[in-house]
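> Take this sequence and fold it.
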Amino acid sequence: MNRQLNVGFMNNYSDGLLPENDLHRKIIHIDMDAFYASVETRDHPNLRNKALVIGQDPRQNHGHGVVATANYVARKYGVHSAMPSIKAFRLVPKSKLVFMKPDFAKYRRVSAEIHEMMHEVTDVVESIALDEAYLDVTENKMGQDSTVQIAIDLQNRIRKEVGLNCSFGATYNKFLAKMGSEYSKPFGRTVILPSEARGFLARQKISRFHGIGPKTEQRLAELGVYTGQGLQQMHVRELIKHFNRMGYQMAEHANGIDLSPVVPDDERNRKSIGVERTYEPCVYNEQTALTNIRNYVNEVAKKLQELNLFASTVVLKIRNNDFETVTKRQKLEHATNNPLDIYESARDLFNPLSESFLNDGIRLLGVTATDFTEAEFENIALDLFSN
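Have a look, this model is predicted:
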């Protein structure tokens, strides 16, 4: 993927408002396939044809528990992460179903082994979770010009030496790379050339755009937008009118633009600011839980503003009456210290967990802001926001 001219990226509706694209970078996103479940299947081959669910068995836990992940056999029955375990139990034939408690110490060891392989390719590795990372291989330790060959070699090495499958997206920016790795799982290989980016994005459903949640998807549907093509056809000003700053980023992404760099792990600010509270008695009311989350967000945002810090990631921690703890994180579209942005993210993390945890009783809730960066602002004229 050599440097190419920025041709074909500015549609008729941008009026030159979108930034000039950067096509010279070589970015890979590696995403392990059903990571926790795949590790267990590797270590227990007798589970290979079973519907393996990583999480508490509701039959042994008073009907409680949440799915951490599931293998692809279980997913064929509709099981997915964050689903109440009791629902997974009802979806899968009992002769096929196996529940297994997660072994996070083992998963961290396996993840470290995989990340070591990534660092043998490039030092510019940004870990997102135990099972995924971005690599900038524009300059790499292999002396290899082909981004695709680097990705294939790494994928094959992980399969051979670790015994696990992963998928990758190879392209020129982070947004497209992540979209590519999710495009053809499992063991997927998606290459998106600059000349193909807008066409690829035009065909994607809005739900596949990272950062667009169910509520934003619904609002876009009300505007008649269901695919990337619909976003491409909307004027940038119109998107900003309806979605403010997020609308501008939607326009960027729909046109294959993402200028955010891959930030190496050793350069990332790992400090965090958070608030958590333990309840006695437990919380069973959704509105009470959301109010508490909002209060914690306000405390976190106030501290961020006092220190002039901007957070890129929001983390929600929740524990039920059986002391089962789940921690979920979400990367924000923009670094922020705005309480409304942080609350929206925390609420989105809470919603899929709320039913099962409220039924059990919430013993602890916490909100943390992390991955601090300096604020980055677009040079947008003020009249961009006018009617």
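> rest of the way, CA atoms for contacts and neighbours
OK.
> ok, which stretches of the stretch 201-350 of the chain are helices?
214-222, 228-233, 236-243, 245-254, 286-306, 339-360 (DSSP state H, counting those that start in this stretch).
> V162 is nearest to which of the ones you listed?
Closest to V162 of those, according to C-alpha to C-alpha: helix 339-360, at 31.0 Å.
> centre of the chain versus that closest one, how much separation?
16 Å (C-alpha atoms, centre = their mean, to the nearest Å).
> what comes up buried for the helix or strand that it is followed by?
Heading C-terminal from helix 339-360, the first helix or strand you meet, by DSSP states H and E, is strand 362-373. Within strand 362-373, the residues that count as buried by 16 or more other C-alpha atoms under 10 Å are I362, R363, L364, L365, G366, V367, T368, A369, T370, D371, F372.
> could I get these as JSON lines with distance to I150?
Shown next, in JSON lines, are these (distance: C-alpha to C-alpha, whole Å):
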{"residue": "I362", "distance to I150": "46"}
{"residue": "R363", "distance to I150": "46"}
{"residue": "L364", "distance to I150": "44"}
{"residue": "L365", "distance to I150": "42"}
{"residue": "G366", "distance to I150": "40"}
{"residue": "V367", "distance to I150": "38"}
{"residue": "T368", "distance to I150": "36"}
{"residue": "A369", "distance to I150": "34"}
{"residue": "T370", "distance to I150": "31"}
{"residue": "D371", "distance to I150": "28"}
{"residue": "F372", "distance to I150": "30"}
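> Could you list every helix and strand that the longest strand along the chain packs against?
Longest strand in the chain, counting residues (DSSP state E): strand 269-283. With contacts taken as 3 or more C-alpha pairs under 8 Å, 6 or more residues apart in numbering; DSSP states H and E, strand 269-283 sits against helix 286-306, strand 362-373.
> For K87, find the nearest of the helices of the stretch 201-350 of the chain.
Here helix 339-360 is closest among the helices of the stretch 201-350 of the chain (C-alpha to C-alpha), at 9.9 Å.
> Quick one: work out the angle between the closest one and helix 286-306.
150 degrees (axes from the mean of the first three to the mean of the last three C-alpha atoms, to 10 degrees).
> I'd like the structure of this one too, to check against the first:
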Amino acid sequence: MSSDLQFPEPYNNVSRKIIHVDMDAFFSSVEERDNPSLKGKPVIIAKHPRKTGGKGIVATANYEARKFGIHSAMSAYEAYERCPEGIFIEGNYPAYKEASEQILQIMRKITDYVEPMSIDEAYLDVTNNKLQIDSATVVAKHLQRQIYKETRLTSSAGVSYNKFIAKIASDQNKPAGLTVIPPEKAVDFLRELPIEKFHGIGPKTTFRMHELGIYYGEDLYQLDQMDLVRYFGKAGMSYYRKIRGIDNKPLSLTRNRKSVGKEHTYFSNLFSEDEVKRELMRLSKEVQAALERHGKKGKTVVLKVRYNSFETITRRISNATDFKSADKIYQLGQKLYDEIGETDQGIRLLGLTVSNITEVENEQMKLF
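Okay, here's the model as predicted:
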């Protein structure tokens, strides 16, 4: 598949040295560290569904629990069905936050160029670093050792020349792994990956790519820019760059987060109220999980609806008090949808965002 019209080839900056650090099963690891009797047992960070009437979702689970197929954002009830012997813990956010801040201090002893992405992951640009070590691999090993020495927590790291590849690399050898992808090996590494392993390609896009016969990076690599734009719109340009290992985005060093949101584009438009309700609940749970990861709560819900005609409508509603529960997010989002929603046209995108957010401080965080 090809076209006579082509975009100019994008520039690839391979001069940087980027590390992505992802703490291993962070919340449950903190719990195991502080309560050694939990080691070797399946630990699930969520309220026990017997206490909530089956409501709530999993924040995270340790590796023993993941052997049962339990993962974050799964309903706590399903987690219980999969692993009745699992140990459900509501969570101790102050302890998680303290550990996270300790880890950031360790990182900043190495470089000032640190971009925290959530409570348990961050990027570091170590092209020039305070240790005056040229090898980013050596720096990453030093960082992992120091994190464990000072916190007794393990981390996995990915090292490469950009954020996109470093992020994928950090997930390759968990837990306590280190994966290094130099520029000369980047494209071969990406071409061998299943498409669902690409950061930024979610389940819906994966399904669409599978429909098009795109299962591995190699399949994506064979498509030219015009093909990808035709299939995926503006995102097609991003996929073209990513499969070629191109991601020149700098680290963002000032992250004063003002909102937390999730949105999904549907390749098959939504035409029924039941579909919309299911998607709004799914989005609500994803936003709740994100709020918990960032230690935030908010007062305002913003609903975004894009129709098949590409007409896009956004509406917002505020609550009298702060909230962070999926039920409240869903309730407010559904109220907004009842005012503006119209399935006859076909809905191609839904989004929910919580804004007017503040930090959860000085309280025991009741995770889900």
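> returning to what we had before: so which of the helices of the stretch 201-350 of the first structure comes closest to L201 of the first structure?
For L201 of the first structure, the closest of the helices of the stretch 201-350 of the first structure is helix 228-233, at 5.3 Å, according to C-alpha to C-alpha.
> returning to what we had before: do you know which of the helices of the stretch 201-350 of the first structure lies nearest Q330 of the first structure?
helix 339-360 (6.8 Å).
> returning to that earlier point: just send the helices and strands packed on strand 269-283 of the first structure back as JSON lines, with distance to T327 of the first structure too.
Output for these, formatted as JSON lines (distance: least, C-alpha to C-alpha, whole Å):
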{"stretch": "helix 286-306", "distance to T327 of the first structure": "14"}
{"stretch": "strand 362-373", "distance to T327 of the first structure": "9"}
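> Nearest to E40 of the first structure among these would be which one?
With C-alpha to C-alpha, the closest approach to E40 of the first structure among these belongs to strand 362-373: 29.1 Å.
> Mind checking the helices and strands packed on strand 269-283 of the first structure for the one nearest to D57 of the first structure?
From those, taking C-alpha to C-alpha, the stretch that ends up closest is strand 362-373, at 18.8 Å.
> So T190 of the first structure is in contact with L176, correct?
No: here T190 of the first structure does not reach L176: they are 9.9 Å apart, not a contact under C-alpha atoms under 8 Å.
> contacting residues for K299 of the second structure?
S318, N319, A320, T321, D322, F323, V354, S355, N356, I357 (C-alpha atoms under 8 Å, 6 or more residues apart in numbering).
> quick one on the thing from earlier: so can I have TSV of the helices of the stretch 201-350 of the first structure showing mean neighbour count and distance to G65 of the first structure?
Below are the helices of the stretch 201-350 of the first structure laid out as TSV (neighbours: other C-alpha atoms under 10 Å; distance: least, C-alpha to C-alpha, whole Å):
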stretch	mean neighbour count	distance to G65 of the first structure
helix 214-222	14	24
helix 228-233	21	36
helix 236-243	18	36
helix 245-254	22	34
helix 286-306	18	18
helix 339-360	19	7
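> Using JSON lines, please lay out these together with distance to V162 of the first structure.
JSON lines is the format used below for those (distance: least, C-alpha to C-alpha, whole Å):
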{"stretch": "helix 214-222", "distance to V162 of the first structure": "36"}
{"stretch": "helix 228-233", "distance to V162 of the first structure": "36"}
{"stretch": "helix 236-243", "distance to V162 of the first structure": "44"}
{"stretch": "helix 245-254", "distance to V162 of the first structure": "34"}
{"stretch": "helix 286-306", "distance to V162 of the first structure": "40"}
{"stretch": "helix 339-360", "distance to V162 of the first structure": "31"}
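> Of all these, which one comes closest to F200 of the first structure?
helix 228-233 (8.6 Å).
> Give the other helices and strands that the closest one contacts.
helix 197-202, helix 245-254.
> Dump those into TSV; add distance to Q229 of the first structure as well.
Shown next, in TSV, are those (distance: least, C-alpha to C-alpha, whole Å):
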stretch	distance to Q229 of the first structure
helix 197-202	4
helix 245-254	8
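> closest one to F104 of the first structure among these?
That would be helix 245-254 among those, by C-alpha to C-alpha, at 34.0 Å.
> Looks like M226 of the second structure contacts G233 (just checking).
No: contact criterion C-alpha under 8 Å: M226 of the second structure and G233 do not qualify, at 9.4 Å.
> ok, which stretches of the stretch 1-150 of the first structure are helices?
Going by DSSP H, counting those that start in this stretch, the stretch 1-150 of the first structure shows helices at 35-43, 72-75, 85-91, 104-121, 147-162.
> can you list those in a markdown table and add mean neighbour count and distance to V262 of the first structure?
Converted to a markdown table, the helices of the stretch 1-150 of the first structure look like this (neighbours: other C-alpha under 10 Å; distance: least, C-alpha to C-alpha, whole Å):
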| stretch | mean neighbour count | distance to V262 of the first structure |
| --- | --- | --- |
| helix 35-43 | 20 | 22 |
| helix 72-75 | 21 | 30 |
| helix 85-91 | 20 | 36 |
| helix 104-121 | 15 | 13 |
| helix 147-162 | 17 | 15 |
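> quick one: which of those is nearest E252 of the first structure?
helix 147-162 (23.3 Å).
> which part of the second structure lines up with that closest one?
Residues 136-151 of the second structure are where helix 147-162 of the first structure aligns, with TM-score structural alignment as the criterion.
> and what of stretch 171-190 of the first structure?
With TM-score structural alignment as the criterion, stretch 171-190 of the first structure aligns to 160-179.
> For the matching stretch, buried residues please.
160-172, 174-179.
> if you look at the residues you listed, which of them are in strands?
Per DSSP E, these map to strands at S160, L178, T179.
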